[in-house]
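A.B. asks: give the three-dimensional model of this entry:
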Amino acid sequence: MQRIRHSEGRPQVTGFFDTATSSVQYVVTDPDTRRCAIIDPVLDFDAASGATSTASADELLGYVKEHGLEVEWVLDTHPHADHLSAAQYLKQQTGAPTAIGQKITEVQALWKDIYHWPELACDGSQWDRLWAEGDRFSIGSLEVEVLFSPGHTLASVTYRVGDAAFVHDTLFQPDFGTARADFPGGDAQALWQSIQDLLALPEDTRIFTGHDYRPGGREPRWESTVAEQRRDNIHLQGQHEAGYIAMRNGRDQDLPMPALMLPSLQVNILGGRLPKAESNGRRYLKIPLNAF
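C.D. replies: Sure thing, here's the model as predicted:
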């Protein structure tokens, strides 16, 4: 895939690890202008009680305030299946626009059928901006390039900011491997190609992952480089396309669905909005039985 020139600049990247979902949220800052973007924020949700909380998102806001930053964007890399997105809450708190990849409309159409949700608008209007492959925008003086990275989901994108790439659930840390591809709209062959596109970036590109599952109980990590991924990723060593697809499909057959998938997608295809309150003032999530 042809790439635009390598964006100059080195953003300051601060990761916030969410232990409950093994997710990593990011504040990406242009040191020259003190403007920043928030990537993949978590809205806390306790499935046992149905309680939501903004504690994780408020930690991000506390960091922004402490360091005198201005939030320019609230970005999601894809519609998450393992945590609720806090994008709308952060938009309300900061005024920053929200954005996601334009293929979200295809994901909405898939889940509209699964949830039997005839009133759902499948046009991406729940976000302020939908990105296409090759789109560019700015965080302060830093140029951001949007790369289409399907496979884990139909709508997955990578944000390349200077020497950093936020690759969501395509690559994990080298000692854990790569993402699953068995969700609705996922595809192992597309995932393989997305991985090859990322590995074709300059070898000193910093890779920031969307999760860390801490193999062996080690401390959380979320940063590597393209060179480290090429050399050490346990799913890619000596691998070719057909072998990878067979490995990925085989592994995915034995993986349980994420515990929060059905609640999460119902919120996340609305851009992080909770369901509307009903006549009694309460909000409800709809769970399709025996759908998977």
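
A.B. asks: for the rest of this, base every contact and every neighbour count on C-alpha atoms.
C.D. replies: Noted.

A.B. asks: helices along the protein, start to end?
C.D. replies: Listed in chain order, the helices of the chain (DSSP state H) span 55-66, 87-94, 104-114, 188-199, 226-232, 241-253, 261-268.

A.B. asks: now these as TSV including mean neighbour count and distance to residue 7?
C.D. replies: Shown next, in TSV, are the helices of the chain (neighbours: other CA atoms under 10 Å; distance: least, CA to CA, whole Å):
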stretch	mean neighbour count	distance to residue 7
helix 55-66	16	24
helix 87-94	19	26
helix 104-114	18	26
helix 188-199	20	15
helix 226-232	18	16
helix 241-253	15	29
helix 261-268	22	30
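
A.B. asks: and residue 290, which of these is closest to it?
C.D. replies: Across those, residue 290 has its closest neighbour in helix 104-114 (10.5 Å, CA to CA).

A.B. asks: what helices or strands is that closest one leaning on?
C.D. replies: If contacts are counted by 3 or more CA pairs under 8 Å, 6 or more residues apart in numbering; DSSP states H and E, helix 104-114 sits against no helix or strand.

A.B. asks: give me the residues contacting it.
C.D. replies: Contacting residues not belonging to helix 104-114 are listed as 78-79, 118, 120, 122-124, 153-155, 184-185, 265-266, 269, 288, 291 [CA atoms under 8 Å, 6 or more residues apart in numbering].

A.B. asks: which of the residues you listed are buried? Put it as a ChimeraX command.
C.D. replies: Buried residues within the contacts of helix 104-114, by 16 or more other CA atoms under 10 Å, are selected in ChimeraX with:
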select :78,79,122,124,153,154,155,185,265,266,269
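
A.B. asks: before we move on, the earlier item: got a markdown table for the helices of the chain, with distance to residue 36 too?
C.D. replies: Output for these, formatted as a markdown table (distance: least, CA to CA, whole Å):
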| stretch | distance to residue 36 |
| --- | --- |
| helix 55-66 | 8 |
| helix 87-94 | 11 |
| helix 104-114 | 24 |
| helix 188-199 | 23 |
| helix 226-232 | 24 |
| helix 241-253 | 35 |
| helix 261-268 | 22 |
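
A.B. asks: contact partners for the nearest residue to residue 156 once chain neighbours are set aside?
C.D. replies: Nearest non-adjacent residue to residue 156, counting by CA to CA, 6 or more residues apart in numbering: residue 78, 4.6 Å away. With contact set as CA under 8 Å, 6+ apart, residue 78 has these partners: 100-101, 104, 153, 155-157, 168.

A.B. asks: the structure of the following sequence is requested for comparison with the preceding one:
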Amino acid sequence: MTSRTAIQAFFDDKTWTVSYVIADTASRAAAIVDPVLDFDFKSGRTATVQADRLLTHVREQGLQVQWILETHAHADHLSAARYVQDAVGGRIAIGEHIKQVQATFKKLYNLERYFLPNGSQFDHLFREDEVFHIGEVPVRAMLVPGHTPADMAYLVDGAVFVGDTLFMPDVGSARADFPGGDAHELFRSIRRLLALPRETRMFVCHDYPPKGRSPGWETTVAEQRTSNIHVHDGIGEDEFVRMRKARDEQLEVPTLILPSIQVNIRAGRLPPAEADGISYLKIPLNALGSGKAPT
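C.D. replies: Below is the predicted model:
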């Protein structure tokens, strides 16, 4: 079957994040998945180097951006969704359970009273199995909770964009110890993804390659079912949950979790500027634990 879409990946070697541009080759309509806003934690400065790479591609290819798709409220990078929208348009969308994530983190950050955890910061909230289109190409939004309650995967033209739910087969699976995370739900979400046709192309949002391997981001359902070190065929739910909980107990808090989530639950907007015209990020003290390993 001839592919109706073109997929271009953009890897950020500072946050190990992969963003994507998906284009309908007939209509030149496009979606951008998980765009990254550069953020230097030491200086508190933002930049748009990574997002501008996507925008250059969009303009060079003559694409019309219809959607800016977030797989979840990321804990490892700031979203450039709002910057991208201001540059080329498109509707910023995420799963409807972002409201649960917003409510949790509104309390953690003690956000302003008028920040409403109702998802209104986004242009569209996807329901489970909702179908939308990139040009004429249908896309199915799949709810895959476990890493967070709001994780989504996007199934389009024989390819699925899985966010942080799964990594490359030699890296494994996402952690499940964030607020609202659940290892049992994560296992069930993974098995749902692995029930897709074996030839389905799978695109991950991060890669943390073992020594000796270059970063990668494309695999298949068949490869995951055969070789994923955490959840290949034959691994049952109880075994997976024991492994995941034991591993999560050893993981350190991601470096950018506190700066990033307060931006990402706002659909990529920085916090409102204060009287001096400057936006400030909050760092709640003694609110999160720490462990040992980064992934």
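
A.B. asks: out of the helices of structure 1, which comes closest to residue 40 of structure 1?
C.D. replies: So among the helices of structure 1, helix 87-94 is nearest, using CA to CA, at 7.8 Å.

A.B. asks: which stretch of structure 2 lines up against the closest one?
C.D. replies: Per the alignment by TM-score structural alignment, helix 87-94 of structure 1 matches residues 81-88 in structure 2.

A.B. asks: average gap between that stretch and structure 1?
C.D. replies: On superposition with structure 1, the mean distance recorded for stretch 81-88 of structure 2 (mean CA distance after the TM-score superposition for structure 1) is 0.8 Å.

A.B. asks: the residue nearest to residue 156 of structure 1 and residue 19 of structure 1: what is the separation?
C.D. replies: Using CA to CA, to the nearest Å, residue 78 of structure 1 is found at 20 Å from residue 19 of structure 1.

A.B. asks: could you do residue 75 of structure 1 as well?
C.D. replies: Computed as CA to CA, the residue 75 of structure 1 to residue 19 of structure 1 distance reads 21 Å.

A.B. asks: more neighbours: which of these two?
C.D. replies: Taking other CA atoms under 10 Å, residue 75 of structure 1 and residue 19 do not tie; residue 75 has more neighbours (22 against 12).

A.B. asks: who are the contact partners of that one?
C.D. replies: For residue 75 of structure 1, the contact set (CA under 8 Å, 6+ apart) comprises 37-40, 87, 98-100.

A.B. asks: ok, and the most crowded of those residues?
C.D. replies: Greatest neighbour count in the contacts of residue 75 of structure 1, by other CA under 10 Å, goes to residue 87: 30 neighbours.

A.B. asks: wait, doesn't it sit right on residue 96?
C.D. replies: No: look at residue 87 of structure 1 against residue 96 with CA atoms under 8 Å: they stay out of range, at 9.5 Å.

A.B. asks: residues shared between the contacts of these two?
C.D. replies: Residues touching both residue 87 of structure 1 and residue 96 by CA under 8 Å, 6+ apart: residue 74.

A.B. asks: for the stretch 1-150 of structure 1, just list every one of the strands.
C.D. replies: With DSSP state E, counting those that start in this stretch as the criterion, the stretch 1-150 of structure 1 has strands at 12-18, 23-30, 35-39, 42-46, 51-53, 70-75, 84-85, 98-101, 129-131, 136-139, 142-148.

A.B. asks: with structure 2 overlaid, how far apart is the third one on average?
C.D. replies: If I follow you right, that is strand 35-39 of structure 1. In the superposition with structure 2, the average deviation recorded for strand 35-39 of structure 1 is 0.5 Å (mean CA distance after the TM-score superposition for structure 1).

A.B. asks: so that strand matches what in structure 2?
C.D. replies: Alignment note (TM-score structural alignment): strand 35-39 of structure 1 is matched to residues 29-33 of structure 2.

A.B. asks: what does that stretch rub up against?
C.D. replies: Contacting residues not belonging to stretch 29-33 of structure 2 are listed as 19-24, 63-71, 90, 134-135 [CA under 8 Å, 6+ apart].

A.B. asks: now stretch 263-271 of structure 2
C.D. replies: 73-74, 78-83, 92, 98, 101-102, 121-122, 262, 279-281.

A.B. asks: next one: stretch 180-193 of structure 1
C.D. replies: Defining contact as CA under 8 Å, 6+ apart, one finds that stretch 180-193 of structure 1 is touched by 107, 110, 149-154, 170, 241, 244-245, 248-249, 252.

A.B. asks: now that stretch: which residue numbers in structure 2?
C.D. replies: For stretch 180-193 of structure 1, the aligned range in structure 2 is residues 175-188, judged by TM-score structural alignment.

A.B. asks: for stretch 154-165 of structure 1, same thing?
C.D. replies: With TM-score structural alignment as the criterion, stretch 154-165 of structure 1 aligns to 149-160.

A.B. asks: count of neighbours near residue 277 of structure 1?
C.D. replies: For residue 277 of structure 1, using other CA under 10 Å, the count is 10.

A.B. asks: per the alignment, it corresponds to what in structure 2?
C.D. replies: By TM-score structural alignment, residue 277 of structure 1 lines up with residue 273.

A.B. asks: for the residue most central in space within structure 1, which non-adjacent residue is spatially closest?
C.D. replies: Compute the mean C-alpha point of structure 1, and by CA atoms, centre = their mean the closest residue is residue 77, 3.6 Å away. For residue 77 of structure 1, ignoring the flanking residues on the chain, the nearest one in space by CA to CA, 6+ apart is residue 157 at 5.3 Å.

A.B. asks: ok, now residue 3 of structure 2?
C.D. replies: The spatially closest residue to residue 3 of structure 2, leaving aside those adjacent along the chain, is residue 157, at 6.8 Å (CA to CA, 6+ apart).

A.B. asks: so the one you found touches residue 6, yeah?
C.D. replies: No: Residue 157 of structure 2 lies out of contact with residue 6 (CA under 8 Å); the separation is 9.8 Å.

A.B. asks: more neighbours: which of these two?
C.D. replies: Remark: of residue 157 of structure 2 and residue 6, residue 157 carries more neighbours, 18 against 13, as counted by other CA under 10 Å.

A.B. asks: and the more buried one, what does it touch?
C.D. replies: 3-5, 137-139 are the contacts of residue 157 of structure 2 under CA under 8 Å, 6+ apart.
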